[in-house]
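[1] this is a predicted model, with the sequence first.
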Amino acid sequence: MTNAVPPPAKWDDLTVRLTSSAAMVVIGAFGVILGGVWFQMLVVFVTAVMVWELWMMIRPSEPTKGMLMAALVASVMSGQLAEGSAWGMLLFLVVPLIGITQLKAETKTFFFFALGIQLAGWGLVHFRSDFGFTWLLWLMSVVIVTDIFGYFAGKSLGGPKFWPRISPKKTWSGTVAGWLGAGLVGWIFSLFTNAGLLIVLFSMLLSFAGQMGDIAESALKRRMGVKDSSTLIPGHGGLFDRFDALLGASLFLLVLAVIFDVPGVVW
């Protein structure tokens, strides 16, 4: 009689996830609090690594070209953030266009994801410099609380899947819990800012945008047949896996900034 292998415990990954998250929070907090060139350097680094991970998911057999793409991203991001002109935004097309000339497949995938990653990183830097620490803290808090509430509600309550074909682990209970958690963050910020209660609604919309960023990256990984974007972060996979929701939220705020003509954030 053979002994059955016990199924993995529901919370087996919690310790390593919390440890990795704590390290990222400490590093990220220093960058956000200090702002300026320190936050810029952090965003440039993370953005470059995520484009490298994107390349490696699509073309893992050519790591050298992936590193060249990352170096180009770092150069473009640094140059654009230093120059700050509207025409400089065209620089964000350099890596996507060069990348697709080097790929034999998934050219559109690389183009749009690489462009989106750079724009989202650029947006985060401008949100910090134009609107200050408090509003970037709100953005990051919404994304983090959405993830925490979603994780614990999904693990505890389970239930129907949100989008099983794309992300089989995500449940409706976790998704809705994320919205509620984001609304709570918005309410807390309404108490000590001049945003009013409308920020509660915006927080929940931002939460959904972040979840869509997560879904988009899950769809990419499923399409590429990989579990994680890389193995850089224990318990989380790669930087793309960890910051996909933040990318979605940043792009959503950029769109709002353009629609409502928010000063300081221009294309």
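    Everything's here; your move.

[2] could you use CA atoms for every contact and neighbour count after this?
    Will do.

[3] show me where the chain has strands.
    Assigned by DSSP state E, the strands in the chain fall at 161-163, 167-171.

[4] nearest to Ser250, of those strands?
    strand 167-171 (21.3 Å; C-alpha to C-alpha).

[5] returning to that earlier point: could you export the strands of the chain as TSV, including distance to Val26 and mean neighbour count?
    Shown next, in TSV, are the strands of the chain (distance: least, C-alpha to C-alpha, whole Å; neighbours: other C-alpha atoms under 10 Å):
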stretch	distance to Val26	mean neighbour count
strand 161-163	31	16
strand 167-171	27	18
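
[6] how about a markdown table for those, with distance to Gly121 added?
    Shown next, in a markdown table, are these (distance: least, C-alpha to C-alpha, whole Å):
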| stretch | distance to Gly121 |
| --- | --- |
| strand 161-163 | 27 |
| strand 167-171 | 24 |
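
[7] dropping in the other structure now:
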Amino acid sequence: MAGSEPQTDPGKWDDLTVRMASSAAMVAVGAVAVVLGGVWFQILVIFAVAVMIWEIWMMIAPDLPTPGMILAALTASVLSGMLTHESAFILLLFLVVPIVGAYMVKHERLYFFCFAFGVQVAGWGLLTFRADYGFTWILWLISVVVATDVFGYLVGRVVGGPKFWPKVSPKKTWSGTAGGWAAAGVVGVVFAMLTNAGFIIVALSVVLSFASQLGDIMESAFKRRMRVKDSSTLIPGHGGLFDRFDALLGASLFMLLIASAFNVPGVNF
């Protein structure tokens, strides 16, 4: 913004090497699963969702790890079982883990219920997009989220300026937020040119970018309430899986809503 000076502190880049290395490893594993699809993508998503349920529990009740592991195993069992059924009533199984976990935990029950439910539904959305709409849609979804995160991070660090929502996420700036939108728009332009989606996908990419940022902010607010820095320490430079995939979950929930409300066509190169 006019009148603001770029941040020049060299220390702000200290975590970039570790962050990029972890990102590269996750991208490699994720890319293989996305390309292969089928059971490989299902295994990755179910594993990630189960771990995030465990992380949600551990942020609320860090002194009780065993129930968290039981809930993670229950999550994997429920989602795996849902893949073998097509009845609409099977969706009620999304409530099993949130209800059981809310009963078991001694405090913050509403938070556990809401976040556990949302993570499961978002994970199911990713499985649905890959299976029903194919590789191109899921590639676009992930590309928008990654572009938003990477360019939002870089622009925010270089340009700096006013904070987006300092009480919830003190590191996020308006410049980084706008940088993420711009990068998502570019991704949309690329997919509009290479696929039969049409240029409406450019606007949808920007809105999806904002949805991914909201997912990140919601998780930041939850961590602030729980007074923790990261959801866990599983990934060097990133914290936990929930820290890494919060934006993807927000985007998935948004696209699941769009796909449910409108007749979303297939998109192909």
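    Yep, that arrived. Since the structure is predicted, the reported quantities are computational estimates derived from the model, not experimental observations.

[8] where does the TM-score land?
    Their TM-score after superposition, calculated using TM-score structural alignment, normalised by the length of the first structure, is reported as 0.95; 258 aligned residues with a C-alpha RMSD of 1.2 Å.

[9] thinking again about what came up before, quick one: closest of the strands of the first structure to Val32 of the first structure.
    Shortest distance between Val32 of the first structure and these, using C-alpha to C-alpha, is found for strand 167-171: 29.3 Å.

[10] return the residue of the second structure aligned against Gly150 of the first structure.
    Aligned by TM-score structural alignment, Gly150 of the first structure pairs with Gly152 of the second structure.

[11] what sits against that match?
    Ser175, Gly176, Thr177, Ala178, Gly179, Gly180 (C-alpha atoms under 8 Å, 6 or more residues apart in numbering).

[12] let me know the closest of those residues to Ser87 of the second structure.
    Among the contacts of Gly152 of the second structure, and counting by C-alpha to C-alpha, the member closest to Ser87 of the second structure is Gly180, at 38.2 Å.

[13] so what corresponds to that closest one in the first structure?
    Looks like Gly180 of the second structure aligns to Gly178 there (TM-score structural alignment).

[14] for Trp40 of the second structure, same thing?
    So Trp40 of the second structure corresponds to Trp38, using TM-score structural alignment.

[15] surely its match and Gly31 touch.
    Yes: using C-alpha atoms under 8 Å, Trp38 of the first structure is in contact with Gly31, at 5.7 Å.

[16] who's more crowded, the two?
    Gly31 (18 against 14; other C-alpha atoms under 10 Å).

[17] neighbours of the residue lying closest to the more buried one once chain neighbours are set aside, just the number please.
    Distances taken as C-alpha to C-alpha, 6 or more residues apart in numbering place Phe39 nearest to Gly31 of the first structure, at 4.5 Å, with adjacent residues excluded. Number of residues near Phe39 of the first structure (other C-alpha under 10 Å) recorded here: 21.

[18] list the contacts for the residue mapped onto Gly161 of the second structure from the first structure?
    Under the alignment by TM-score structural alignment, Gly161 of the second structure pairs with Gly159 in the first structure. With contact taken as C-alpha under 8 Å, 6+ apart, Gly159 of the first structure is in contact with Thr171, Trp172, Ser173.

[19] any idea how far Ala76 of the second structure is from the nearest residue to Lys163 of the second structure once chain neighbours are set aside?
    The spatial neighbour of Lys163 of the second structure that comes closest, neighbours along the chain excluded (C-alpha to C-alpha, 6+ apart), is Thr173 at 4.0 Å. Distance of Thr173 of the second structure to Ala76 of the second structure, computed by C-alpha to C-alpha, to the nearest Å: 36 Å.

[20] again, but for Val105 of the second structure
    19 Å.

[21] the more surrounded of the two?
    Ala76 (21 against 16).

[22] now stretch 187-202 of the first structure: which residue numbers in the second structure?
    Going by TM-score structural alignment: stretch 187-202 of the first structure matches residues 189-204.

[23] and the end-to-end length of the matching stretch?
    OK, stretch 189-204 of the second structure end separation, C-alpha to C-alpha: 11 Å.

[24] give me the aligned partner of Leu124 of the first structure over in the second structure.
    Match for Leu124 of the first structure (TM-score structural alignment): Leu126.

[25] which helix is the longest one in the second structure?
    helix 200-226 (DSSP state H).

[26] what residues sit buried inside that one?
    201-202, 204-220, 222-223, 226 (16 or more other C-alpha atoms under 10 Å).
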